[in-house]
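*Asks:* Sequence plus predicted model, see below.
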Amino acid sequence: MIIDAGLILAVIGAGLAVGLSAIGSGIGVGIAGATGAGVIAIRPEKFGRALVFQAVPQTQGMYGLLIAVLILLSTGVIGGDGGSVPLPLGLAAVGAGLATGIAGLSAIGQGIAASAGIAATAEHDTAMGRSLIFAVIPETQAIYGLLVAILIMAFSGLLTGDPTATEATGLAAIGCGLAVGIAGISAIGQGIAAAAGSAGSAEHEGSFGKNLIFSVIPETQAIYGLLVAILIMAFTGMIAGDPTADLAIGFAAVGCGFAVGLAGISAIGQGIAAASGTATTAEHEGSFGKNLVFSVIPETQAIYGLLVAILIMVFTGMITRDVTATLAAGFAAIACGFAVGFAAISAIGQGIAASAGIAATAEKEEMFGKGLVFTVIPETQAIYGLLV
């Protein structure tokens, strides 16, 4: 029996797209639904509004379904003869599935924000509009994933039926998917911050603008992932239609994806700090600047991931197309991505420390400097990863 590796990979890509995003949407919808059920038990007239908030995290599952169907249609699994699929297109399908599927986990953060919106609206009728804004903010990570998935399918020839991808650009597509997909998990941190913003704005309408600033801070990690994904597509020739055939570059692209993607999870720590900053600023308006300082500190781990991703592109010759890397160097790039990426998750601990620093500074302003010291200490783990 002949095994068509390309077709198998394409089907796996479709499964990743719809399966992972369904996990995110299911959890997010469940979080919002649990709060909604509790609210309508006391305020049954709020059923309609609660249902609106619960529906918000559903979209990620729809994005995953859309990409899965497009993959199956373009490879002939649906409505075709189910014939052979070139291996590069199978790899590209996996990249598209990872981009949409992992980014679909952003629905968990959206569910957290939507849950807070339901609670805020139950107590304050006028909070509906502002709370919806906070609830939809974590949607952007899923949109980035959807965008990259469509670009991968277009530039590889999956959508056009004119395959141009090589095995190297197929691997690069996986790197793109990892970059934007894993970085999309930053939406959990954003959801934590947005939930605090929703609650704070309901109690103090004048704090809406400042709360919005705290809520968008964890967005930057997702933007880094989107940026690296686009750079990979550009420098491997996917966008220009002149794809590289060097496998070392393909593996290096995977390393870039892991570096910036895993480092993007640092946004969870940033969200924890930003949520504390939101709550404290509502009570002490003069503390906004100091709270912002604490909230941005966990950003550095994401910057390390972005830096390593760019260095990989430079030293492997991906940017100049003057390839000097060997296959071993490509695998080394993946190891570099793991080192800086996993180490960057230490930012969650840093966010917890920053949150306490914000609270301490709110009580006594002179604690600002000492609070910063406690906050930066967890940074050392990320520096070790960067050093390696």
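*Replies:* Okay, I see it.
*Asks:* Please make it C-alpha for all contacts and neighbour counts, starting now.
*Replies:* Noted.
*Asks:* Next one: the residue most central in space within the chain from Ile71, what distance?
*Replies:* Closest residue to the average C-alpha location of the chain: Gly184 at 0.8 Å, with CA atoms, centre = their mean. As judged by CA to CA, to the nearest Å, Gly184 and Ile71 stand 21 Å apart.
*Asks:* same thing with Ile312?
*Replies:* In terms of CA to CA, Ile312 sits 30 Å off from Ile71.
*Asks:* Between these two, tell me which one has more neighbours.
*Replies:* Remark: of Ile312 and Ile71, Ile71 carries more neighbours, 30 against 25, as counted by other CA atoms under 10 Å.
*Asks:* Hmm, that one is touching Leu158, no?
*Replies:* Yes - counting by CA atoms under 8 Å, Ile71 touches Leu158, with 7.5 Å between them.
*Asks:* take the one below as the second:
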Amino acid sequence: MSIEITAGFILAVTGAGLAVGLSAIGSGIGVGIAGATGAGVIAIKPEKFGQALVFQAVPQTQGMYGLLVAVLILLSTGVIGGGGGEVSTAMGLAALGAGLAAGIAGISAIGQGIAASAGIATSSEREESMGRSLVFSVIPETQAIYGLLVAILIMAFTGMLTGEEIATTATGLAAIGCALAIGIAGISAIGQGIAAAAGSAASAEHEASFGRSLVFSVIPETQAIYGLLVAILIMAFTGMIAGDPVSDAAFGIAAIGCGFAIGLAGLSAIGQGIAAAAGAAVSAERTESFGRSLVFSVIPETQAIYGLLVAILIMAFTGMITRDLVPTLAAGFAAVAAGIAVGFAALSAIGQGIAASAGIATTSEREETFGKGLVFTVIPETQAIYGLLVAILVMAFTGIITRDVTATAAAGLAAIGAGFAVGLAGLSAIGQGMTAAAGIGAVARRPASMGQSLVFAVMAETFAIFGLLVAILIMFGIGLFGGV
């Protein structure tokens, strides 16, 4: 049977390409990081070649998951296997979602490569630490498994695997929302890999710290779990799981907003991993600092919670959960704007993690600086709050929260500009975190410098305020506040 190259077919094969391509990037970089360390080790200890090869093989699995999903998509569309026929746009969108889920989540292999690299280094010095180091190395694998799971569920619930299509354009778009939720949040494995690498090194030096190091290593996992939760909720509330798919495309667009909100917010785990790495290292040396280090390590979690909150609000107020309301295109576009605002701004957690790691190191030496360290650590939080504020304002003034959308589709689409303004400006918190980290060190050495150090730390806030200002001006300009 000849294959008709339709829009759906193009979307499907693009999904296959992204599945294998993106995961190959992750595995290639992860394997390269581990391999570089292995090459350095065998230059001194050639007998460690086999051991290093075991660790280097660990980040390869993500590429295999991507290949598996790509082949399944190609089989279902008839590109290989002798099948064929027309691929609908709805099925093409679903295939694109499946490919993105496995592909983006496959980038988690970078974090796994970081952990495996540390495992090669530590086990080459201490043979007995190999088992523990392998445990730390496989922890970041779970994000890729979540992505693979969601990809297979999408293919199963849309009928792609059985050939009995039950997808609609709405559920095809919702599949992309699922992919963004679990895929981008799956990159949290980079933060987990940073923490796991520190845990591997710490437990090699202090075997008794293995349990504590594991605690710090799993903390950045929560963002991926939030992403998985939202992906499953989207599948449930759009009728994919029950086989009763929604038909209004606005539901699917709103689901993409949910995906952006929790997916991008999940990258806050990178900051959390930076802090957790410091916690693992410090608590291995000083067990009494474990509690304080945990406090600093969980602070960057709040940004992910903001993203989860916005995702749930979108599902609730667009009628996705109860299906007692048919959303408009304006509501769908506004949901995307809200997701972008809170999602990108959540990357402020990277700056917060940098500051938190300095707080952990300083308070382990000087316990009395704990309170001051917390003050500096929470400063980069404000960018995330600005993003959350704009997300709520967009949902409120387009009528999503009141469930009475009066804004036009054009206004909802234009609101995406407001989301980008405050969201991307929120990344200024990375610079703020660097300054805050230095401020913690300065105050530890000279307590009287607290005021001056705070001035330095808040200077980078200016640019986030610029983004907030422009976001508000955009909302005024498109009439969300009753303007033109």
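*Replies:* Happy to help now that I have it. Computed from a prediction, not measured in an experiment: that's the story for all the values here.
*Asks:* And the TM-score between them?
*Replies:* After superposition, the two chains reach a TM-score (TM-score structural alignment, normalised by the length of structure 1) of 0.99; 387 aligned residues with a CA RMSD of 0.7 Å.
*Asks:* residue contacts, the residue nearest to the centre of structure 1?
*Replies:* For Gly184 of structure 1, the contacting residues are 102-106, 141-142, 144-145, 221-222, 225, 261, 264, by CA atoms under 8 Å, 6 or more residues apart in numbering.
*Asks:* Including secondary structure, distance to Pro44 of structure 1 and neighbour count, could these go into a markdown table?
*Replies:* Converted to a markdown table, the contacts of Gly184 of structure 1 look like this (DSSP: H, G, I helix; E, B strand; the rest coil; distance: CA to CA, whole Å; neighbours: other CA atoms under 10 Å):
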| residue | secondary structure | distance to Pro44 of structure 1 | neighbour count |
| --- | --- | --- | --- |
| Ile102 | helix | 35 | 32 |
| Ala103 | helix | 34 | 37 |
| Gly104 | coil | 31 | 38 |
| Leu105 | coil | 30 | 31 |
| Ser106 | helix | 29 | 34 |
| Gln141 | helix | 33 | 33 |
| Ala142 | helix | 32 | 31 |
| Tyr144 | helix | 37 | 23 |
| Gly145 | helix | 37 | 36 |
| Gln221 | helix | 39 | 33 |
| Ala222 | helix | 38 | 32 |
| Gly225 | helix | 42 | 36 |
| Gly261 | helix | 42 | 38 |
| Gly264 | helix | 40 | 38 |
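*Asks:* nearest to Ala116 of structure 1, of those?
*Replies:* Ranked by distance to Ala116 of structure 1 (CA to CA), the contacts of Gly184 of structure 1 are led by Ser106 at 16.0 Å.
*Asks:* tell me which element the closest residue to that closest one other than its chain neighbours falls in.
*Replies:* Take Ser106 of structure 1 and drop its neighbours on the chain: the residue closest to it by CA to CA, 6 or more residues apart in numbering is Ala187, 4.8 Å away. Assigned by DSSP states H and E, Ala187 of structure 1 belongs to helix 186-203.
*Asks:* Looking at structure 2, which helix is longest?
*Replies:* Longest helix of structure 2, by residue count under DSSP state H: helix 7-42.
*Asks:* so it corresponds to what in structure 1?
*Replies:* Helix 7-42 of structure 2 lines up with residues 5-40 of structure 1 when matched by TM-score structural alignment.
*Asks:* What is the mean deviation of the matching stretch from its aligned residues in structure 2?
*Replies:* When structure 2 is overlaid, stretch 5-40 of structure 1 sits 0.2 Å from its aligned residues on average, using mean CA distance after the TM-score superposition for structure 1.
*Asks:* mind listing what's buried in that stretch?
*Replies:* For stretch 5-40 of structure 1, the neighbour count (16 or more other CA atoms under 10 Å) marks 6-33, 35-37, 39-40 as buried.
*Asks:* And stretch 451-461 of structure 2, by the same measure?
*Replies:* 453-454, 457-458, 460-461.
*Asks:* who's in contact with it?
*Replies:* For stretch 451-461 of structure 2, using CA under 8 Å, 6+ apart, the contacting residues are 376, 379, 383, 428-429, 431-433, 435-436, 439, 442-443.
*Asks:* and that stretch, how far out from the chain's middle?
*Replies:* Offset of stretch 451-461 of structure 2 from its chain centre (CA atoms, centre = their mean, to the nearest Å): 29 Å.
*Asks:* residues in structure 1 aligned with it?
*Replies:* Stretch 451-461 of structure 2 maps onto no residues of structure 1, going by TM-score structural alignment.
*Asks:* for stretch 159-177 of structure 2, same thing?
*Replies:* Using TM-score structural alignment, stretch 159-177 of structure 2 pairs with 157-175 in structure 1.
*Asks:* corresponding residue for Ala252 of structure 1 in structure 2?
*Replies:* Ala252 of structure 1 maps onto Ala254 in structure 2, by TM-score structural alignment.
*Asks:* What is the subsequent helix or strand relative to the helix or strand encompassing that match?
*Replies:* Secondary structure from DSSP H and E places Ala254 of structure 2 in helix 249-265. Moving toward the C-terminus from helix 249-265 of structure 2, the next helix or strand (DSSP H and E) is helix 268-285.
*Asks:* That next one vs structure 1, mean deviation?
*Replies:* Relative to structure 1, helix 268-285 of structure 2 is 0.4 Å off (mean CA distance after the TM-score superposition for structure 1).
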